[in-house]
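Asks: Sharing a sequence plus its predicted fold:
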Amino acid sequence: MYLPITKRTRIEKLLLAVLLISLLFSCHKVEIPKPPLPQDESATVVYDWYKFIALVQRPANPQPAVIQNMRNFGFIGVGLYEAVRNGNIGAESLAGSLYQMPAMPQTDTWSQYLWSESANAALASMFKLFLVLTDANKASIDSMEMANYTRFSASTPEDVLQRSQAFGRSIATAIYDWSLTDGFNLSSVGYVPPPVTPGSWVPTPLAYASPVGPFLADSRPFLEYSLTDLAPPLPFPFSEDTSSLFYKAVKEVYDIGIHLTDEQKATANWWADAGGPNVGIPAPHHVLSIITWVQEDQHANLWKAAEVYAKTGIALKDGGINTFRSKYHYNLIRPITYVRRNIDTAWLSYLPTPPYPEYTSGLVGFYAPYIQALIRAYGDIPVNDNAYNWRGLPARKFTSLSALLNEAAVSRIYGGLHYRFTQEISIRFGKDLGNEISNIRLTPLNHLHP
């Protein structure tokens, strides 16, 4: 069968047009624009900032409030992660994992960023927003930020640096604004202690100070898990009977205290971080020194380092909340009160007893979860603690992160502040929180930079 010539011609022309279009597109493929690929960046700028801010806060007088500063650096760690996470393919915002965290500012998908500059700007801004600083401190932070910016400008276009700087600062502002709604409160104004029993905490010698942090558990945590987390009950009941397990636990603290060796005193002092400006280390800079040492030793890049600073920061804030919830729930008597009532009326603990209940341990409450986060990130690796090298003291070397945690815990027994069972339970309690934090998956394994 033959088509009429005119109809056949039209079909032939249509087929020819299709063929020509096909040939045209085979020679000139349509290129769909792609976002710039992130480049592997060093975490050096971050390490430099954490070391620098320790120098800024060390001579402060008065020293920063311990629990307040822990909380602040928790937010700073989260902000650091948000400032750089877009540079790691597939990385997710912490806004999807943290309790009531709002959406964070977003980058321009089709634009280039230098993530080191985003971190530089974010950290400089957050330090000025969160920390109590003098005008001279703020000027030194500005100088540090500008020195980094100038260094980056030698190899990065100005428009990229300005875009990166603006993004880092926008993250800092968003994190600070979010922090204002967390209800953080260390005051005891309005606190009504429970009825006093023989096993109750009461203000302790020598200062007999009012309680600190009874309402801390009411502040908003980073994890929903931490809204209700509570340490397990005491392993045995309070008793003043000399044959009881409780009496024996107190007697151990007393016996150690009256026979302290020089080595035990040095251990207690190392972890006390006390002594005032340029003598001790304001919290959490001992903690941050260890975290930074581990990350430098493991050659973490910018994205890995930022994620670990964020997770250990979450541990510092929520560790305090969960610990103080437990302290005021159990309201347990301190060793110094029990000993002076039942064993030795003149006894004093080697370290000053802080003004809040004994169980669980404050030091371990902060240390155990962040150490567990480090272990989950890098393994139970050997670690050097060189936090006091600026005073000429040699680093304390540990065969593992767990060994470091165990020494920090026993230091409070040497100091006369805690019973051994408190320290052992506090380690397990804190590690549970550390595991909850470590289970937050932010980066697909096949996308994580080494």
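Replies: That came in fine, so what should we check first? Note that this is a predicted model, so its numbers are computed, not measured.

Asks: alpha carbons only for contacts and neighbour counts from here, please
Replies: OK.

Asks: Tell me which stretches of the stretch 301-450 of the chain form helices.
Replies: Here the stretch 301-450 of the chain has its helices, by DSSP state H, counting those that start in this stretch, at 302-330, 335-342, 362-378, 401-414, 420-438.

Asks: ok, Val18 to Leu363 distance?
Replies: 76 Å (CA to CA, to the nearest Å).

Asks: and if you look at Ala408?
Replies: As judged by CA to CA, Ala408 and Leu363 stand 8 Å apart.

Asks: Compare Val18 and Leu363 and say which one has the larger neighbour count.
Replies: Remark: of Val18 and Leu363, Leu363 carries more neighbours, 21 against 12, as counted by other CA atoms under 10 Å.

Asks: quick one on the thing from earlier: determine which stretch of the helices of the stretch 301-450 of the chain is the most buried.
Replies: With neighbours taken as mean count of other CA atoms under 10 Å, the helices of the stretch 301-450 of the chain reach their highest mean count in helix 302-330, at a mean of 26.

Asks: now that one against helix 362-378, angle please.
Replies: Relative orientation of helix 302-330 versus helix 362-378 (axes from the mean of the first three to the mean of the last three CA atoms, to 10 degrees): 150 degrees.

Asks: tilt between helix 302-330 and helix 420-438?
Replies: Counting by the same axes, to 10 degrees, helix 302-330 lies at 140 degrees to helix 420-438.

Asks: Comparison target, given below:
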Amino acid sequence: MKQASKLLLAAAACWTLWQATAAVAAVPTYDKDAAKYVHQWVWTLTDAMVDEIRTPCTISRVYSYCNVAAYEAAVPGYPGFRSFGGQLNGLSSLPKPPKTPIDWRVAAIAAYHRVAGKLLYFYDRSDMRYEDDIAGLKQEGVSQKVIDASVKYGEKVGDHIIAWSAKDGFREVQATGDFEFPKGEQYWTPTPPEFSRPVDPYWSRVRPFALSKADQILPPAPFPFSKDPNSEFYKAMKEVWEVGKNLTKEQDLTAKFWDCNPIHSFHFGHMAFKTRQISPAGHWMNIAKIVAIKQGRGMMETLEAYALTSLAISDGFLSCWTEKFKHNMIRPVTYINRYMDSSWNPVLQTPPFPDHSSGHATISAAAAVVLTKVFGAVPFDDDTEVYLNMPVRTFPNFMDAAADAALSRLYGGIHVRHSNESGAKNGQQIAEYLLGKVSTRTK
């Protein structure tokens, strides 16, 4: 019996080794170099959405559908990787590839193009990226026959993802009328300098990707509103005021490095100017790129990193926005101007939605948990904001970067500390739930 057991164990070990060897052998030889196409597509999305002036929530939605589409178009060519079909809410099994030869680079590119062309307003960016990529692959020697078959399959996958996206409630939310926020001194009200109406107040109605419902995982509640100097609420607001008045150079730099407000307005007398910049989700997409390139990750692992990070960010925003418009908590600039210092202004422009909890803290923690799972707890140099003449910041790991992003909102004067810490806790829990529910690797 013991001898038989040994033989069985040996056979199992040989089978496992054969599977691993076969999987490695089956990975396309172009995988390492092909990661460049994925990075270019994600940057194309980022660049287009900066110019489109989208909201943080809608930006995360575009990243998620586009990255999942490209992942799904390539996954049949990579033994050892698993489809999201049947794992994400509402996503049915994906179309099977034909038996004719498929170039998985082309399939992923075609899927990106198909979905981006549907979701972007500036879809011409997607068209130009697609044409350049296909032309380059032709020059590399990919036959027209293989390109045609691969494009057809990638577009079929893209159409499947588009049909899935059409049922997530987004269109209905966009068609909903103006949000009537509650009236009272404890509630959020439009903030200077633009005094804009709140963005995406009905986002809680959008279908989550992994969460069972929008409020499945929520952060700790905000402190009860109070004007009592001895209350937790007053003390939290006072900290924002005092920190803002005594910012060090490093704190000021931290606030501005993680600003990531998609649109920023400047006022000079009666004139107003607006600038556009990368979003919180876009910042973390770039961090994923930095580390993927540093580690030499191939196309499929890069697609995996972008897809999982996008999904965690999307569900993070969903949970956060559900919380924001549940409590409608007053922003520091309103509270401080009203009860402490009428002339005080925050370093950062307050975005047009309630305080609790912090969206940036939430999605930064969510992204950091996923990226740690994919890449490990590794150091990196974040050059995301160099285009705004900001210096490169070095972080020992993703979680430290997320903590820096959360704290930046206190330094910037746009969130109380409790909102940042609550958001970070929420984002971490959401990412852990996602990673526990969804698997991208076969067992």
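Replies: Alright, I've got the coordinates. Since this is a predicted model, take the numbers as computed values, not measurements.

Asks: May I have the residues that are in contact with the residue nearest the centre of the first structure?
Replies: Closest residue to the average C-alpha location of the first structure: Gly313 at 1.3 Å, with CA atoms, centre = their mean. Gly313 of the first structure is in contact with 70-71, 73-78, 370, counting by CA atoms under 8 Å, 6 or more residues apart in numbering.

Asks: give me that answer again for 10 Å
Replies: Contacts for Gly313 of the first structure (CA atoms under 10 Å, 6 or more residues apart in numbering) come out as 70-78, 222, 284, 288, 307, 319, 366, 369-370, 373, 437.

Asks: circling back to that earlier point, in a markdown table, list the helices of the stretch 301-450 of the first structure along with distance to Asn384 of the first structure.
Replies: Shown next, in a markdown table, are the helices of the stretch 301-450 of the first structure (distance: least, CA to CA, whole Å):
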| stretch | distance to Asn384 of the first structure |
| --- | --- |
| helix 302-330 | 18 |
| helix 335-342 | 31 |
| helix 362-378 | 13 |
| helix 401-414 | 9 |
| helix 420-438 | 20 |
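
Asks: do you know which of these lies nearest Asn137 of the first structure?
Replies: The closest of those to Asn137 of the first structure is helix 302-330. By CA to CA, the value is 22.7 Å.

Asks: quick one: the closest one aligns where in the second structure?
Replies: Taken onto the second structure by TM-score structural alignment, helix 302-330 of the first structure occupies residues 299-327 there.

Asks: picking up where we left off before, okay, and the common contacts of Ala408 and Leu363 of the first structure?
Replies: Common contacts of Ala408 of the first structure and Leu363 (CA under 10 Å, 6+ apart): 271-272, 423.

Asks: Show me what Ile425 of the first structure lines up with in the second structure.
Replies: When the second structure is aligned by TM-score structural alignment, the residue opposite Ile425 of the first structure is Ser422.

Asks: OK, contacts around its match?
Replies: The contact partners of Ser422 of the second structure, by CA under 10 Å, 6+ apart, come to 218-222, 320, 356-358, 361-362, 406.

Asks: 8 Å - rerun?
Replies: Neighbouring residues of Ser422 of the second structure by CA under 8 Å, 6+ apart: 219-221, 357-358, 362.

Asks: now Ile333 of the first structure
Replies: 199-202, 357-358.

Asks: same thing but at 10 Å, please
Replies: By CA under 10 Å, 6+ apart, the contact list for Ile333 of the first structure reads 197-204, 238, 356-359, 418.

Asks: on that earlier part again, how about the shared contacts of Ala408 and Leu363 of the first structure in a markdown table, adding distance to Gln165 of the first structure?
Replies: Shown next, in a markdown table, are these (distance: CA to CA, whole Å):
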| residue | distance to Gln165 of the first structure |
| --- | --- |
| Trp271 | 37 |
| Ala272 | 38 |
| Gln423 | 44 |
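
Asks: With respect to Gly392 of the first structure, which of those residues is nearest?
Replies: Trp271 (16.2 Å).

Asks: Going by neighbour count, list what's buried in the helix or strand hosting that closest one.
Replies: In this assignment (DSSP states H and E), Trp271 of the first structure forms part of helix 262-272. Buried residues in helix 262-272 of the first structure, counted by 16 or more other CA atoms under 10 Å: 264-265, 267-272.

Asks: Tell me the one among these nearest to Phe429 of the first structure.
Replies: The closest of the buried residues of helix 262-272 of the first structure, once distances to Phe429 of the first structure are taken by CA to CA, is Trp271, at 19.7 Å.

Asks: from the middle of its chain, how far away would stretch 147-162 of the second structure be?
Replies: Offset of stretch 147-162 of the second structure from its chain centre (CA atoms, centre = their mean, to the nearest Å): 24 Å.

Asks: how close does the residue mapped onto Ile278 of the second structure from the first structure get to Tyr419 of the first structure?
Replies: Under the alignment (TM-score structural alignment), Ile278 of the second structure maps onto Ile281 of the first structure. According to CA to CA, Ile281 of the first structure and Tyr419 of the first structure sit 25 Å apart.

Asks: next one: Phe429 of the first structure
Replies: From Phe429 of the first structure across to Tyr419 of the first structure, the span is 15 Å (CA to CA).

Asks: still on that earlier bit, what's the local residue count around the match of Ile278 of the second structure?
Replies: Neighbours of Ile281 of the first structure (other CA under 10 Å): 25.

Asks: re earlier: which ones among the contacts of Ser422 of the second structure lie within strands?
Replies: If you go by DSSP state E, the contacts of Ser422 of the second structure have nothing in strands.

Asks: Report the buried members of these.
Replies: 219-220, 357-358, 362.

Asks: Pick the one among the residues you listed closest to Tyr78 of the second structure.
Replies: Taking CA to CA as the measure, Thr362 is the one of these closest to Tyr78 of the second structure, at 32.3 Å.
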